[in-house]
Each structure stands twice: as C-alpha cells, then as structure tokens.
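make a model of this:
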Amino acid sequence: MTLPLIGSTTMKPLLPALLLGLAGFSTQAAELRFVEQDAPADTRLWLEQQLGVTLSDAPAYQRQGKLGHYLHYRQQLNGAPIAGLMAAVSLDEQGRPWRLYHNTRLMQAQATPCDEASRAGVDAYTATLDGAVWQFAGSDEAQPWYWQDGDTLTAAWRLLAVESQPGNSKSSHWQLFVTCDGSALLGRTLQEANTRAEAVPLAGEAATVQARIFALDPRTQLQDGNLLWRHDLVLDNGAYRTAPLTVQKVDDTYQLSGPRARVVDGTAPETAPFSSPDADGFQLDHQQPAFLDINGYYHLDLAQRHVESLGYPTLMGGPLAIDTDAGEQDNSLYDPFLRRLEIGRIGVPDAEDPMVIWHEFGHAVQHHILPDMGEEGDWGAIGEGFSDYLAASWRQRSPEARQFEPFMVFNWDARISGRTPRQLDDLRARYHPGFLYPAHLTINGSNGDQLWGTPLFTALRQAVEQYGEVARDEFDTLLIESHFGLGPQVRMPQLARVTVDTANRLYPDRSYGKLLEQAFRHHALLPTPIAARLADDSYLLPGEKKSLAIELTNQSGRPLTVADASLLPTKGLMGDGHWQGELNADGTARWTLPLEAASNLTCGEAVTLPLQFQLTLPSPTERQTRLDLQLPIGEPLWQRAIGQGGQIKDAVSDERHGLSRFTLTLPESKARIDSGFVVALDLEHSKLEQLEIWLTSPYGTRISLWNKGYASHTRLKGEFPRELVPFESLDKLHGEPLAGRWLLEINDTSAGDTGQLRNWRVAQQVGTRCDKDEALPNTGIIPLEQDEGGGGTASPLLLLLALWPRLWRRSVSRR
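So this is what the prediction gives:
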C-alpha cells in the first residue's frame, strides 16, 4: 500500500483514521506551554524535569530562528527512542526557555530494548519482503526503538525502507518497526523529511540569461476573466515578461541549474530537462514544452531568494529539485523525502501557474523547519492553508493581482477540470474542536484548507492597509517563524496562539498580533485562556438594578490566577464589580456582578457586556484578555422542545438502508421561524461518515443537516447553525410556522455499524417580556386559608378577580 505524498495540491490523502491505524500512535493531544524561566545549566535536564520523562541525550534536530534557538528531543526509555513521542523547547538568545511543545507520555516498557544478539531478526524479516518492491539498508543500520500501541510499548528494530509498487510512479519512504526476533511487523510510519541538499549545481560556471516567463498567470496579467487555458491557445505578448535568470553554463550549454534550484527528470515520463547552447534560447512561449522548465525554475529560484531575504539564508539547505513533467496526473506535490517539487502536466500544465510553484515551495519550507511534522492533528489543512497564503502573499505584490480575483488560489490552473478553486475569503468557516483537519476535506461546511488560509490572508491585507508594503515581508517572516519549535499533532488553535505570540515578540510596535487575533477569533480558532458566560436566564429590564452571575471556566490547561476581572465602561450599563481568584486546570468559578441598566434601553435588544481579565500567564499575549458577552434587555421568551433519543437502525446492506425517525412537538403559537432558530443534536455512531440526517418542519420543508460528512470521531454534538454548519441552509425555513410536529430522520447507508441518538431539541426565542411583575397590595386582601374554627370563609376570589388586570399587566415584545 502506498500513501500519497505530503503536500499534494489536489490529491486527497488517506483519512487520518487510516494513517493512525498504520502508525499505531496514541491520539492523546500534544501540549503547548509558555514558560518564564532563567537559562538552565542543562536544558535537556530541565526539560526532563518539567515533563517527567527521559529524553535523548542530544537533540534529534535543532533550528535557529529569529526569536532564538529551537531544540527537538525524542522521548526514550532504557536508552531507546519511543516512536512518535518528542519534546521541543524554544530558547531566546540568552538561553532562557519561553515555550515548550511536546506529546510525551509517562510510559512503562514490558521488555528491554532489542539487543545485538537479536539483530539477525532484521534479516529474517527482510527476507520475507519482495526485493522488487522494497529497498532497505542492511541489518547493521537497524536501530533499537520502542513501538507504541496505546499504552503498550514493545521493543522493536527500526528499519528505514523504500516501497515502490509496480504501476505506481511514486515511492513511499517508511520507518518499519519489527519485533526483535523478526517474526512480525509491529507497524510503520513515514520517514522524517530530508533536509539535506541532494540536487547540487552542475559543474561549470554561473551565467545570466534573459528568459521569457509568466510573472503572473495569464488571466491576471491580461486582466481577462474570460480567458481559459486550452491546447491551442496563443497568448498575446502582454501575457509574458522577460526576466534575468541565473543558470549554469556547462561545456558551452546553458542548463537550468543553480545554487537554489535545479530542473530534473525525476519521475515518468522521461523528459530531459531543457538546456540550450544559445543564451538567447530561453525566449519560448507557453505552447513549447520547455517553457514549463523555464517558468518553474524561475519561480522556484525566486521563492528561495525570497525566504533568504527574510533572514533565513540557510533554512532550505541548498537547491531544491523540480520536475515539471511529473506523471500522468493533474496534480502537483512536494516530495519531502527527495526534496523535489513534482509538477503535473495533465490538463492545465501546472508549471504555467506561478501560484502552484509557490504553494509547493510553502510545503518545502514547513518540512525544512519541522521534518517530523507529519499529518496528524491538523497539520494537513494547516500545510495547505499556509502554502495557499504564501502563494497569495507573493501574488499580492503585483498591482494587477490586487485588483483581479485577489482571493482565488491557482487562478490559472484551477479554472479547468471541474475543480472548485480554493478561496482565501471563506469568512463563514468555523473551527470545531471535535474534528481533525486533514488536507483538502470539507469539514463542518467549509474546506479545511481555507479555514486556516483565510485568517492569515485577511490579517495580511489589513496589515498592508495599515502599514504599507513593508508589512508584506514582515508578515511572511512572522508566519514562517511561527512554525519553529513545534512538532507532530499540532491543532489549529495551538498554532494560532503561537502565531499571535510570535507577532507580538517580533514586532511589538506593530498591531500584527491584534489583527491576527481578530481574524483567528472570527473563525473560532483562538480560544481565550479563560471563558465567561452569563448564567442561564440572565437579563436586565430597562432601568433595573440587579446582580448577575457570570460563570468562568479555565481553558488554559494549567492552574490560572485571575489578578483582576472588571467591567469596562459601556453605554447603557453601570457597574463597578471586580473579581480575583484562582482556578484549577479546567476549573470553574462564579463572579457576581452588580449592574444597573439605563431606563432608555430598548426592550428586546441586547447590549454588549465588555469584560477585562488580567491573568498571570507566561505569554505576554495572553496576560490581558477581553471577552464581550451579550446581555438581553428584557426577559427572553423561548419556545423549545426536547425530543427523546433512541437506537439508530443499522443498514441491512448498501442497498437497504436503516432509517430511524424521531419526532417532537412545539406547542401552538403564532411564532414564525427566523434566524434565531436552532436545532441541537447529540448522537453517537461508529461511522458518522455513513449517516444522512434530515429535519422536516411542521410545514413540510425538508432540510439536510448532515450528508455523510467527514468525521474524525464518533460523536456528533452541537447546535445547527451556531456550532455545526448544516449541509443545507436553515434559511429555507424562515417565515414558516414554528409550532407543530418536527421530524428528525437518520439514515444509515452502510451495514455493520451501530449508533444511538441521545437527545435532540429545537428552540427559538419568540419574544421578550419587559415589565416587572407588579406586587400585590397588602391592604384589603383576605387570606386564602381556613379559619381556626374550621368553618367556611368569605371568598377572596371576588377580590382577586377585581385585581386580575393589575396583577398580570405585561408589556410583551413579540418577534
């Protein structure tokens, strides 16, 4: 079985569940921790004490960035590394730790590591492999490791191997973990990325030629939204630009090779790299196949120069290879094991689109910073989103691109073959912590790649508007720097925290951190260290003075001290309450806040309750947090109903589905469905991706809530449309009667898996009550009780009936 390579522009990788099945690694979340610490005498020993584990004597690798030095260690036991477990520490220029990232675990081994006496087991295992498919080093290269399967550690030999299946032009680079005696394969994972230069410049001397290239894709260069690629397309000279190109002159032949890039023929079909005996031979048009080599080489060289100019002169480790005729597929990718960009030529030749080259180079940047990043956690979508950003950031440096399809990715390549172009303005995308985000998948209603790329690009455009062109290089720099010191299993909220913190450390006099924070918060990507919500049924009437309860939750993952919590000045509300206290990790507390509402506030609306928190946290970015709550003016009137759950019927076969129906009824009212309508589900199923879920209104309108959506878990819990994005918009229901019988249908489309609906509900606010209950008068009321003699009493009902209008007079706002 061959896995698709990391960084594919269009190819979908295997689902994370399968990747985890191959790896066998625990899915326990990695931890991000900011610290304040003087420089330790022994960094590794200090890190071991912080984590309570044993680490490798020397770093597995280390990097130098603008903010300092980054050391990456492997967790080990009995002197042998544990597959998949690592710890990274970020040190400033004085050697002081300021951030940790790790996925280490407290582990115990059942056996000692494999010893030299069992090394023959490696040969015994490799003898069972097909030599036509597998290439591997000798047994003397195998190393004793531990293989992790849940909480169990098994001693193993680690063997590096390359798998080349017949009919597949791509090879897979594996780490094989074999039992000490060679009797079984425990598991396998992809190798770490190669960061050493392999494509060295050819012998000869450097030379400069003038080359004809696409500085921008033809649509953008010509500002023509109707222009599409075709085989016989002849482009006007205005689509091209002439640019100087550094090449290598070898034996009177000019070849596309240099200190930053080299054109190679790395995959089938066999296509010799372009060369010319004439310095003027690089003036080709796009219909000539060699143009792709020239254009691809130019942009890869340009991208390398760009990263060097940002202050990372040695990051990429020398020239990268590029093959612009890589296989019979409409797809491009970066091969992190061969350090090679492989550019597809089917359909639109991808090398004609400069954004494709810059995008794949973005993957190369990430893998050179973090060779062990893998695709667990959210790295898949993060990698695509960052690479989309880098390509779009480069493109935005051109005035033509800033005004023509500015948010589209691959303006030239993605306009054909039926694909929907990715965008960097997906403002409806929202992160859901219950999902993992691999590359290229639509999750919770939006493409996961766009979910990460959009806030980066949004903040960049705002930064340029505020600070001018200088912001472009600075933004690229801080986003590259944000990758240092991380590792496998990163989630988007973790990288969002690091990115904001990096912006504030690198550019304290700019508002980049604030812009990124706003963009991330819009997409629910940046949870605050502390969460606050009004207690249920909280509201104020106009002119009312009352204390409200605010429920606080520690989301920082560590004990948290709230030095001060206060209400910021806000129009229409008066209050001067403060709160201080300690919160345990994941702990909660209640803050009672006295408030008075202005008498001129409008009933039925909501006012913002701005809360400021001063926190004692190591990251300067997180020490001050503002949270805005929405306080209803007037008592909200709700119409809601909770439906019973039950077993979800299993399908009999792929043709005979299992359909389960559940109903609930909302009482009679005149209310109509509006934008405040929500439907909440809580269900479990072993294969959520095989379920179809529909909601049918009392009026008969049927809405698809879930259509075999991707899920990395077995529980679907949340509110549509606030937390979960329905497959079809609930707007179709607007204006229909709210009251009546609601039907929920769950269709299991594949046999063999089970599930249960725990509960579900529909709800909507239908009005607001705005007056206080009027107190009963104390005078003239006869008590409703028997007298001591046990005889009858004079009826008080006549008096109560007389008071009825006064007792129940209300001012009610209806929606």
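
going forward, measure contacts and count neighbours with C-alpha atoms only.
Will do.

residues in contact with the spatially most central residue of the chain?
In the chain, the C-alpha nearest the mean C-alpha coordinate belongs to residue 492, at 3.9 Å (C-alpha atoms, centre = their mean). Neighbour list for residue 492: 378, 382, 452, 525 [criterion: C-alpha atoms under 8 Å, 6 or more residues apart in numbering].

next, find the distance separating it from residue 755.
Distance, residue 492 to residue 755, using C-alpha to C-alpha, to the nearest Å: 29 Å.

the strands in the stretch 1-150 of the chain, which residues?
Listed in chain order, the strands of the stretch 1-150 of the chain (DSSP state E, counting those that start in this stretch) span 31-34, 61-64, 69-77, 80-91, 97-102, 134-136, 143-149.

give me the contact list for the shortest one.
In this case it means strand 134-136. Contacts with strand 134-136, where a contact means C-alpha under 8 Å, 6+ apart, come from 159-164.

a markdown table for these, including distance to residue 457?
As requested, the contacts of strand 134-136 are arranged in a markdown table below (distance: C-alpha to C-alpha, whole Å):
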| residue | distance to residue 457 |
| --- | --- |
| 159 | 42 |
| 160 | 39 |
| 161 | 39 |
| 162 | 38 |
| 163 | 38 |
| 164 | 39 |
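
let's compare: structure for the following, please.
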Amino acid sequence: MKLRLGLLTICYSVSCLVSAGEWDYFDTNITINSVGDIQDFIAQHYPIEKSKLRYQTKSLIEQHYNFDIWQNGEYQHQKTIVVSIDNQHRIRRIFHSLDNSVLINGRPTTALELEYPRQIEADYPPELSQGKLVTASTQLFDPDLRTAQQLPAPENGWRQQDDYPLPIVYQTKDIELLQVGEEYFLRNHHLVEVNVKALLGKQTPDGPVVREQGNFLPNKMISRFSDLADLAKIELNDERFAPLMAFYHLNHSIEYSKSLGYPLFNQPVKFDARGLVTNNSTYYKGPNTIVFGIGGPSPDAIDADVILHELAHGIHYQIVPDWGYGHSGAIGEGFADYWAGSYSYRVQYLDPARRGQEFEIDTVFNWDGVFGPRRTTRSLWNQRARYFEHGHYRAHESVGGELGDELWSSALFQALKAAVQQYGDGTDKVFREFDTIVLQSMYGLGRGLKMHNLAESTLYAATRLYPEKDYAQILRRQFSHHDLLKSPFVVRLDQRYIDSQTPLTIALETTGRPTLVSGDWLLDTNLVLTMNQQLEHRLEISSPLPSNLVCGQAFSSQLDVRYRFQSWLSEQRWQDEKKIIVGVPKLTTPLVSPNYQLPDASSDAQGRFTPGRMIFSHNLTDRDLIIDKRFTVYLDIEHPSMSDLSITLTSPQGTKVTLWDHQSSLQSGFNGYFTVEHDQPLASLEQQMGWGRWRLEIIDQHEGHQGTLRAWGVGPFSDYQCSHNEQPSLTSPSSGGSSNGLSLLILLSIFMARIISSRSTYLEPTKRREK
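As a prediction, this is how the structure comes out:
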C-alpha cells in the first residue's frame, strides 16, 4: 500500500540485519537554551564526533530536535539522536539510534527517499489566488458502500463494480473547493488535485535528474465541474467520483488532526485519484503527494480506508521526517491501517442506530479488499501475532507466521476498542483522546525505530497527556499480549515446581544495556537478598526456601529493582513476581519419550514463511477419569531458544490450552510441570472427562534454532513430592495409557507431510493487501 524506501526492496534476496534504538530519560534540571547547548550535551554524553540539526518539530508536550551525526569522519545515514525538551527548556528524554539498523551483506544501506527525495512532474488546477473558495454539496460514500449497507463479504470476490448486488445509495456531504469563473476545481488550503505525469529524482547529490514515468496513467485530465448542480449529482461510474471521494476524506482527516492540536502539513497535500494503472496506491514523501491506483476491479479511491491509509503515511512522515530503517516499514503500515480503522469505527459509533452493532470494525479495506480473485482485506484483530525484536519487520511481510503490519495495528486498535468500552459516552471524546495519544507517541523518534521503542513512547504519551485515565494501562495490556514491551530485565528460572530441600535459583539478566542495580529479593514476603552492583549481563542468585512453606502450595518470588543506565540518567524502578509451588507432581501414568527432533521454521526462496509444526498424541484409557485439580502435564524439551516456540495441548473433548507462548527459559529448554490447580491455562479442563486422545502441538515460529521433545506426559497425579525431587521414570506404556506419538515410523510416514510440511488452516499467514 505504501512506497517502500529504495533500500528495503533489496532485502528480499540478501541477508539483512536489524538493530535497535534506545530511550534515555532525565529527571535532573538540565536546561537547554539553544541548539548549540544540545549539541554540546550530546557530544559530552554520546559516542559521536559531530552533530548537525536535521529538523525540529513541536508536539503538544515537547519540542523535538533531530540530529544527523558523524562518526569516524563520515556522515551516518542510518543513525540519529533526537532530544525532546519540555516547555521549561529541560531535557525530558533522548532517543538515540547509534547502530546501523539495516545491513545488507554486512554493510549499512542508504534510503534514497530520505537523502534525495524525488519530486513530481504534474499538471495543476488554477491557483487559489485566481478564484475563491466556496462550500458546496456532493454525494459520496462514508466510509464505503458495503459498510454503509452492512452487506456481508461475498464468498468469492466481485470481479467488477457492477457485481455489487444492492442499489447504490449515496450520502450527501459538504466540501470546500475552488471556484474560478464558472468552473469548480478540487483545491483548497489543505489539498490540491494534480495530474501526475512522472517522478523526478537523483541517485546522488550531484547526479543527473532521472525522469521516471513508471505506471502513471497517461492522457487524463484534472477534474472540473461546470456548475454546482453538476457537482451535486456525480455518480459512481463517473471518472470524477474517485477524485471527489479522495478530496472529501483527505480534507476531513486533515481537519480532524488539526482539531487535535496537530497542524501536520505546512503545504497542501497533492493527490491524483486516478494516477496509477496498477492496483496499488502510494504516498511520495518528497512532493507530499498521494497517487491512487485504478488497476483493480474497483478504483482504490472508492474506499475511504484506502484513502486514509495513504494519508496516514503522510502523517507519520510529517511527525518523523526521517522515518526509515528499523521496523519503520511494518509500523508505518500498521499505523496507517489503524488510522483508517479508527475513522470507520468512529463514524459508526457516532450513529446511535449502529452503536454497539458496528460493522466489521476489525477489518480494513472492507470495500476494495473484497474485489478481485483473492481477498486483500487486513485484520485489526490478529491476536496470534507476537513481536520478535530481531525480526525483519518490512512492509507487508510476515514474521513468525503473522503479518507485521497487523501486529502493530491490532495492538493499537484493540486498545482503542477497550478504551471506548470503558470511557465511551456516545460522543467522539474517547476517539479524539486516543488518536491524540497515537499521534503524540511518534514524536521524538527517528531513524531506526523499532516496535518496542514506539510502544514505550506510546505509554509515555498516554501517561503525560491523560494521567487521570487508564489509557496507559489499557495500552500496556495490549502491548503485553503481543510481547511489544521490552523489559530492561528478564527473570529466568528452571522450575516452578520444586521440592522443599532444593534451593531456588533464578537469574536476573539485562535485555540489552549494562546498568547499576539495587534492590531486594523476597520469597514468601521474607527478604532473602539485597543487591547493589553493576550488572553487565547476568546475575544468578540462589536461596534455600523458607521453612514455613506448605507442601503443594504456591508462594511468591518477588524482585524489586531500582536501576540507572548512567549516572546522569534518571533512576527507574522495575518489579517482577513469579509463583513457585512447593512440591513436584507424582504423575501416575507413564511418560511418552519420543526423543523427536522438532522441525524449525523456514522460508523458501520467494520469502514465503512456513512455521515448524509437530503434533504428538497420547491416549488415556481410564474411562472413569474426571479431571480435577490434581491433573498435570509434564514437558521435557531441549531447545536453544524457547522463545521461538508456542506449545498447545488439546483435550479429548476438544478444549485447546496454551502451555507455552514464546517465553524465554533459564536453560536451553524446559523441564517441568503444569497443573490444573496452579496454572491458569489448564483451569478450563477441570471437570472434563480425561480419557481419550490428548494432542500436544509444538509450533516453531522463528528461524534459526532446532530442538528435541525428549519426553512428555499428561494425567492425574497422586500427590506432591516435597522432600526430594524424583524425576518420573521413562517407562513403556501400561494400562494407564498408550502412546501413538508421531515419532513412530509408520505413522510418521503417513502424517509427516500433512503435519510438518504443511500448515494447518488456522495458522496460515493472514491474507493481506499486496498492491
């Protein structure tokens, strides 16, 4: 849907590396009075030789100064430092991206669109000074015809607009446009319709100008209307209808963002609603121009979602003019989908007749995406998507089997829905506040931003703008669901079920930056350790269990840590609590010990991703077995990166529970238990019949590591072993249960292709708009 920066298209066929930026926060009164003061400060505290102000922006809460930097005598295209200063001229935070975030074959790349932005060759309507602005009525779709009429999507895509089965119903809208003499043109202070003929660009500062005619539609004219009656009756089959749709919705969204306090565009946005012969639309950063495609069964500009999606790319480029590198591709697509979805949701919510019955609000491109041989809508409710910091989040590409665009948009949009549910009062107030947070969150960032950088900034914006409301908590829940928040530390432990005589050992690890830590470790509210030291990477601590613990009962392990990355940065606080259970379940049924090598995720030469998938089964034969709290699952997996894995268990009754959802592990693997009594995911199994076939499914959603399922088991347990840790014996199946694990040769030959090589329907990559 958007213009990809030149460097990104190269990454399909060669090896790329993505690194990250970081936030620094300040609570001291470091006062800044000039750009020179900022440059002096960053020269003293950051490893750079020279800095030069690239641009300055102003948001609702801060001023933001973005600097180009030099190292080793050379300008660093991908690196930046962004300093945010409050109204009292104090430094509040700094975003520093000091590593090259995208490498191709070990070398940093250059985004030509950032360094040498292209311009357009185009026809224009008369200037504003040649006439006057008037307000007139016209008929449009808002947001699109199918949404307005709540018509379910066709089973097979419509091949042309005439296939639409319902009568065409328009909505009357007012627009402000230019009158010159007796004619009217789509131009005002915010927008101007143009006829794009070519792109003009350079490869180097001193290089020749290259004219690219590309896929621009030839022999077309700028829209003009002979009188207001002509304007009022334009219909869908008129070539001027798409420009009218684009003009109205672009203008409305620009005015909306201004009303939130963000006058983003200091020049009119240019648009060509019938500009490309392809089934795609693009925002061009240099000329601030949107060009819509007409190559599909329905022109792109007939759908307000497409229109607002493209405008949103212009919005993030106005907020962060050096938007590029890092995860900017997928983030830009996700924000653009959110911006379109938020508008459609707001329009329907404000209609009392539709409030609470909004149509397909979790989908974007509701009109355009159902035309053609395959559906190209995108989801705003992809609950499967998880964040992998070191993944390559380019536009329209999947990471871990899920579309990166949908990862970011789903987190934002589902948080918006939760906010409306909590604070909605029938007006647009919640939408305005939430959209303000989303816009504010992008200020202060720069080149090389990654999803966790923006997630952190979004929480910062919510807290600063609306401290009296729960917006930050709502966002945190959604970000946590998708693993979008990067904690400064991670606590790893081998076992949650331990005997009382074994000391509890945990490891506190940094997730990137060395830091000075101080804090306390408590077991069952008993202080067992106080720490105060420099933590470079990993601190392993151990303590005997308190003597007053009860066998079979849970107790808490709590860490309360204060940390400071540098002496001149603010001290921050981090807390962690984990539940530990005294005792190891004594499983009464034998374990299955397949010792089976798990398939790794993979991508083919075309970049199509296939998760590694394996299903194992185990039969429990006791027909009188009713699942109660004394029911357990045992796993013994060897894997160098447990965060690659999701593991689910399906009961004979068809209930699927998640045992492992991409968590990390202290060791290279996991060896432990889950019980109905102490593990919430298993609670839904209680009171079910336990006999029959149990299915264990292990899915690897990240390439590069392979592991082994050494053993697993499921069944009732008689008691907790609390005096010493006695591992279950690996025996052959007995009368209590039987195994038909797919590690057996005959069944392996039958199911291998179906289970390992192919993908189950519910885990195929989400169908997406590739235009």
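
in the second structure, spot the helix with the most residues.
helix 328-349 (DSSP state H).

where does the helix or strand that comes right after it end up in the first structure?
Per DSSP states H and E, the first helix or strand lying C-terminal to helix 328-349 of the second structure is strand 363-364. Per TM-score structural alignment, the counterpart of strand 363-364 of the second structure in the first structure is residues 408-409.

that stretch: how far from the chain's middle?
Distance of stretch 408-409 of the first structure from its chain centroid, counting by C-alpha atoms, centre = their mean, to the nearest Å, is 18 Å.

and for stretch 225-232 of the second structure?
That offset, for stretch 225-232 of the second structure, works out to 44 Å (C-alpha atoms, centre = their mean).

how about the helices in the stretch 101-250 of the first structure?
120-126, 218-222 (DSSP state H, counting those that start in this stretch).

trace residue 444 of the second structure over to the first structure, please.
Using TM-score structural alignment, residue 444 of the second structure pairs with residue 485 in the first structure.

wait, that match touches residue 91, no?
No - contact criterion C-alpha atoms under 8 Å: residue 485 of the first structure and residue 91 do not qualify, at 9.2 Å.

between the two, tell me which one has more neighbours.
With neighbours defined as other C-alpha atoms under 10 Å, residue 485 of the first structure and residue 91 compare such that residue 485 has more, 27 against 22.

next up, the contacts around that one.
70-72, 88-90, 100-101.

and if we set it to 10 Å?
Counting by C-alpha atoms under 10 Å, 6 or more residues apart in numbering, residue 485 of the first structure touches 62-65, 68-72, 87-91, 99-102, 369-370, 498.

same question, residue 397 of the first structure
Taking C-alpha under 10 Å, 6+ apart, we find residue 397 of the first structure in contact with 469, 472.

any idea how far residue 240 of the first structure is from the alignment partner in the first structure of residue 54 of the second structure?
In the first structure, residue 54 of the second structure lines up with residue 60, judged by TM-score structural alignment. To residue 240 of the first structure, residue 60 of the first structure is 46 Å away according to C-alpha to C-alpha.

between those two, who's got more neighbours?
It is residue 240, of residue 60 of the first structure and residue 240, that has more neighbours when counted by other C-alpha under 10 Å, with 21 against 15.

what residue of the first structure matches up with residue 172 of the second structure?
By TM-score structural alignment, residue 172 of the second structure lines up with residue 242.

excluding its backbone neighbours, what's nearest its match?
Nearest residue to residue 242 of the first structure, sequence neighbours excluded (C-alpha to C-alpha, 6 or more residues apart in numbering): residue 212, at 4.6 Å.

and that neighbour, what is it in contact with?
For residue 212 of the first structure, the contact set (C-alpha under 10 Å, 6+ apart) comprises 240-245, 281-286, 291, 294-295, 298.

what about 6 Å?
241-242, 283 (C-alpha atoms under 6 Å, 6 or more residues apart in numbering).

ok, residue 255 of the second structure next?
For residue 255 of the second structure, the contact set (C-alpha under 6 Å, 6+ apart) is empty.

what's the match for it in the first structure?
In the first structure, the residue matched to residue 255 of the second structure (TM-score structural alignment) is residue 305.

its match should be in a helix, yeah?
Yes - under DSSP: H, G, I helix; E, B strand; the rest coil, residue 305 of the first structure sits within a helix.

one step back: wouldn't the match of residue 172 of the second structure be in contact with residue 211 here?
Yes - counting by C-alpha atoms under 6 Å, residue 211 is a contact partner of residue 242 of the first structure at 5.4 Å.

neighbour count winner among the two?
Per other C-alpha under 10 Å, whichever of residue 242 of the first structure and residue 211 has more neighbours is residue 211, with 23 against 14.

tell me which element residue 422 of the second structure falls in.
Here residue 422 of the second structure is covered by helix 404-423, with elements defined by DSSP H and E.

give me the contact list for that helix.
Residues contacting helix 404-423 of the second structure (C-alpha under 6 Å, 6+ apart): 330, 333-335, 338, 380-382, 385, 393, 398, 474-475, 478-479.

do stretch 353-367 of the first structure as well
Contacts of stretch 353-367 of the first structure (C-alpha under 6 Å, 6+ apart): 7, 217, 334, 387-388, 391, 410, 412.

what range in the second structure matches that stretch?
Matched against the second structure by TM-score structural alignment, stretch 353-367 of the first structure falls on residues 303-317.
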